[in-house]
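> coordinates for the following, if possible.
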Amino acid sequence: MNTIFSKLAPWALPISLLVCWQIFSVIGVISNRFLPAPSDIGLATIKLLSNGELFEHIFVSSQRALLGLLIGGAIGFVFGVVNGISKISETLFDSTIQMIRNIPHLSLIPLVILWFGIGEEGKIFLIALGVLFPIYLNTFHGIRSVDPELIEMGKSYGLKNGQLFLQIILPGALSSILVGLRFGLGIMWVTLIVAETISASAGIGYLAMDAREFMQLDIVVLSIILYAALGKLSDWMAKVLEYRFLKWNPNYQK
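Okay, here's the model as predicted:
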């Protein structure tokens, strides 16, 4: 009984809000010019699904987001590991990375357009740049937070550098790295929303901007819901990774 309640409880508030939203729309408290009813958004969803247009936009947006995540995440992870292990590397690179991190990456949009034009490269660059820093910081912090006594114990058992990293340092830092991944996923979707308003020809952002031109408020709201749903899905997948790779940790055992 408690298991069923724990699974259903998180959905109680969203479903209640959805029901109230529909009721207020039907009785005229909420005007369709201000916010379309959930039923209208549902009909728009069915229409876009039937002609395949919705799947196409979701695929294009997901492709952009994942490519930016892979590029930015890989760079952030590598710098986090190298700077976390090596004092020399930290001295050379960390200050520069921190200076770049303090520049709001979305403020670079005019410069990105001049560099890359309005094609896919600029959008992916912005996403990669936004994702890079949370993953870098959490990886760096995770490496530096590993208990030195565990490292000494590994050395006493004869573990070499590569073995020491894979068996002691990386598992000890993994919790922090995955937290960085979850932060990065949130920034990834926020950046994608803005990036897709830069003369895109496909994607959820393009769908919303095109609907705005024709005053199709139901599709605009649908686009917002799609971003929220994809963000929730990616966060859930990150939590699955946490329970998969940190099952040795008592805090992640079911």
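> switch to C-alpha atoms for all contacts and neighbour counts from now on
Will do.
> ok, then the element right after the helix or strand that residue 139 is a member of?
Using DSSP states H and E, residue 139 maps to helix 120-144. Next along the chain after helix 120-144, taking DSSP H and E as the criterion, comes helix 148-156.
> can you give me the buried ones in the helix or strand following that following helix?
Toward the C-terminus, helix 148-156 is succeeded by helix 161-164 as the next helix or strand (DSSP H and E). Within helix 161-164, the residues that count as buried by 16 or more other Cα atoms under 10 Å are residue 164.
> now do stretch 113-132
Judged by neighbour count (16+ other Cα under 10 Å), stretch 113-132 contains these buried residues: 118, 122-132.
> who touches stretch 164-182?
73, 134-139, 141-143, 145-147, 150-151, 154-155, 235, 238, 241-242, 246 (Cα atoms under 8 Å, 6 or more residues apart in numbering).
> and these, which of them are buried?
Here, 16+ other Cα under 10 Å leaves 73, 134-139, 141-143, 146, 151, 154, 235, 238, 242, 246 buried among these.
> find the nearest non-adjacent residue to residue 79, please.
residue 136 (6.5 Å; Cα to Cα, 6 or more residues apart in numbering).
> structure for this one too, so we can compare:
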Amino acid sequence: MTTYDGFAERSDPPRRSYRPEFSALLPYALPLAILVLWEIGSATGLISDRALPRPSQIIATGASMTASGELFTHLGVSAARALAGLIVGGGIGFALGLANGLSRRWDEVTDTTLQMIRNIPHLALIPLVILWFGIGEGAKLFLVALGVFSLIYLNTMHGIRSVDPQLIEMGRAYGMRPAALFRKVILPGALPSIFVGLRYALGIMWLTLIVAETLSASSGLGYLAMKSREFMQLDIVVLSILLYAVLGKLADTLTRILEGRVLRWSPAHADR
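Next up, the predicted model:
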């Protein structure tokens, strides 16, 4: 600021230069490049349309099914099944992870059994699941819940046990009751590990669901892919697979956003 004859000359505030955040688009550069190369390969005959439909055809099919409402119906059914399985299996895994992380006695009684269950491939149980639950929604819910259970359980228990003991002792020294100590010290310290387990569980959730929806389902993306395979509608089959990939990425992105907000106090997440 400069002055003339005792009067202050006002200077305009510096203008901010707005530049597009190319870093936000960078993760999508490789998938877009693959789609472009895929389209070019199909157009030039390097990739046969009988083996793999071109992206433009898949997009046109998706647009047609969206306009008719069929795609949203199958998407909604699959999302509801995935969410229900995540809530049931994740809730049980979270509760047992808390119990075994906080109590050595609970850990001695249940951890061996839970580790044995964890090491059984849950998709190998499909014949038994059909005998137990039939081919209805119960079988699909059980498989998804079992798939996500162990990941939530292990990471919750690991997070509880990884909390710095000195912080716990400090909380006790300040007179914190057990409930306040858990709420203000133990659970916040375990949240980073719990979110890691949740992100892994989301991937297993969609992987299990696409298999579970082949059990004589009448709706859902897995059913859509199986029905289209029988009629050799490869564009719908590939569309269903790509939608699973998109849903998985969307779920992971939403989890990372939630993780960044919940763990804003952590230096590792402060810049997110």
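> before we move on, the earlier item: next one: the helix holding residue 139 of structure 1 to chain centre, how far?
11 Å (Cα atoms, centre = their mean, to the nearest Å).
> which residues does the residue most central in space within structure 2 contact?
Per Cα atoms, centre = their mean, the C-alpha nearest to the average position across structure 2 is that of residue 202, at 3.4 Å. Neighbour list for residue 202 of structure 2: 86, 148, 248, 251-252 [criterion: Cα under 8 Å, 6+ apart].
> go through structure 1 and flag its longest helix.
Longest helix in structure 1 by number of residues, with DSSP state H as the criterion: helix 53-85.
> if we can go back for a sec, what's the match for the residue nearest to residue 79 of structure 1 in structure 2?
When structure 2 is aligned by TM-score structural alignment, the residue opposite residue 136 of structure 1 is residue 153.
> against residue 150 of structure 1, how distant is the residue lying farthest from the centre of structure 1?
Going by Cα atoms, centre = their mean, the residue of structure 1 most distant from its centre is residue 156, 40.0 Å out. For residue 156 of structure 1, the distance to residue 150 of structure 1 (Cα to Cα, to the nearest Å) stands at 10 Å.
> tally of neighbours for the residue opposite residue 72 of structure 2 in structure 1 once aligned?
Correspondence of residue 72 of structure 2 to structure 1, assessed by TM-score structural alignment: residue 55. The number of residues packed near residue 55 of structure 1 is 14, by other Cα atoms under 10 Å.
> residue 57 of structure 1 now?
Around residue 57 of structure 1 there are 19 residues (other Cα under 10 Å).
> was I right about it contacting residue 203?
Yes: shown here, residue 57 of structure 1 and residue 203 form a contact pair, counting by Cα atoms under 8 Å, at 4.0 Å.
> hang on, the earlier thing: who's in contact with the residue nearest to residue 79 of structure 1?
Taking Cα under 8 Å, 6+ apart as the test, what residue 136 of structure 1 contacts is 73, 75-80, 180.
> which among these gets closest to residue 13 of structure 1?
Nearest to residue 13 of structure 1 among the contacts of residue 136 of structure 1 is residue 180, at 27.9 Å by Cα to Cα.
> and the closest one, what's its match in structure 2?
Residue correspondence, TM-score structural alignment: residue 180 of structure 1 in this structure matches residue 197 in structure 2.
> what number of residues lie near the equivalent of residue 96 of structure 2 over in structure 1?
Alignment note (TM-score structural alignment): residue 96 of structure 2 maps to residue 79 of structure 1. As a burial measure, residue 79 of structure 1 scores 23 neighbours (other Cα under 10 Å).
> please report how far residue 79 of structure 1 lies from residue 237 of structure 1.
Going from residue 79 of structure 1 to residue 237 of structure 1 by Cα to Cα gives 24 Å.
> for the stretch 151-254 of structure 1, which segments count as helices?
Secondary structure of the stretch 151-254 of structure 1 (DSSP state H, counting those that start in this stretch): helices located at 161-164, 170-195, 204-213, 217-245.
> deepest in the core, which of those helices is it.
helix 170-195 (a mean of 21; mean count of other Cα atoms under 10 Å).
> angle of that one against helix 53-85?
140 degrees (axes from the mean of the first three to the mean of the last three Cα atoms, to 10 degrees).
> now do helix 170-195 of structure 1 against helix 217-245, angle only.
For helix 170-195 of structure 1 against helix 217-245, the angle by the same axes, to 10 degrees is 170 degrees.
> give me the mean deviation of helix 170-195 of structure 1 from structure 2.
Mean deviation of helix 170-195 of structure 1 relative to structure 2 after superposition (mean Cα distance after the TM-score superposition for structure 1): 0.4 Å.
> for that helix, what is the distance to the chain centroid?
Its chain's C-alpha centre and that of helix 170-195 of structure 1 lie 6 Å apart, by Cα atoms, centre = their mean.
> before we move on, what about stretch 71-90 of structure 1?
A distance of 20 Å separates the centroid of the chain from that of stretch 71-90 of structure 1, by Cα atoms, centre = their mean.
> what comes up buried for that stretch?
Neighbour-count burial for stretch 71-90 of structure 1, counted by 16+ other Cα under 10 Å, picks out 71-77, 79-85, 90.
> SS state for the closest residue to residue 198 of structure 1 other than its chain neighbours?
Nearest residue to residue 198 of structure 1 in three dimensions, chain neighbours excluded: residue 118, at 6.5 Å (Cα to Cα, 6+ apart). Under the three-state scheme (DSSP: H, G, I helix; E, B strand; the rest coil), residue 118 of structure 1 adopts coil.
> what's the match for residue 112 of structure 1 in structure 2?
Looks like residue 112 of structure 1 aligns to residue 129 there (TM-score structural alignment).
> what helix or strand is its match on?
Judged by DSSP H and E, residue 129 of structure 2 forms part of helix 126-133.
> what's the answer for residue 31 of structure 1, then?
Of the helices and strands defined by DSSP H and E, none includes residue 31 of structure 1.
> returning to what we had before: out of the contacts of residue 136 of structure 1, who's nearest residue 9 of structure 1?
For the contacts of residue 136 of structure 1, the residue nearest residue 9 of structure 1 by Cα to Cα is residue 180; the value is 27.1 Å.
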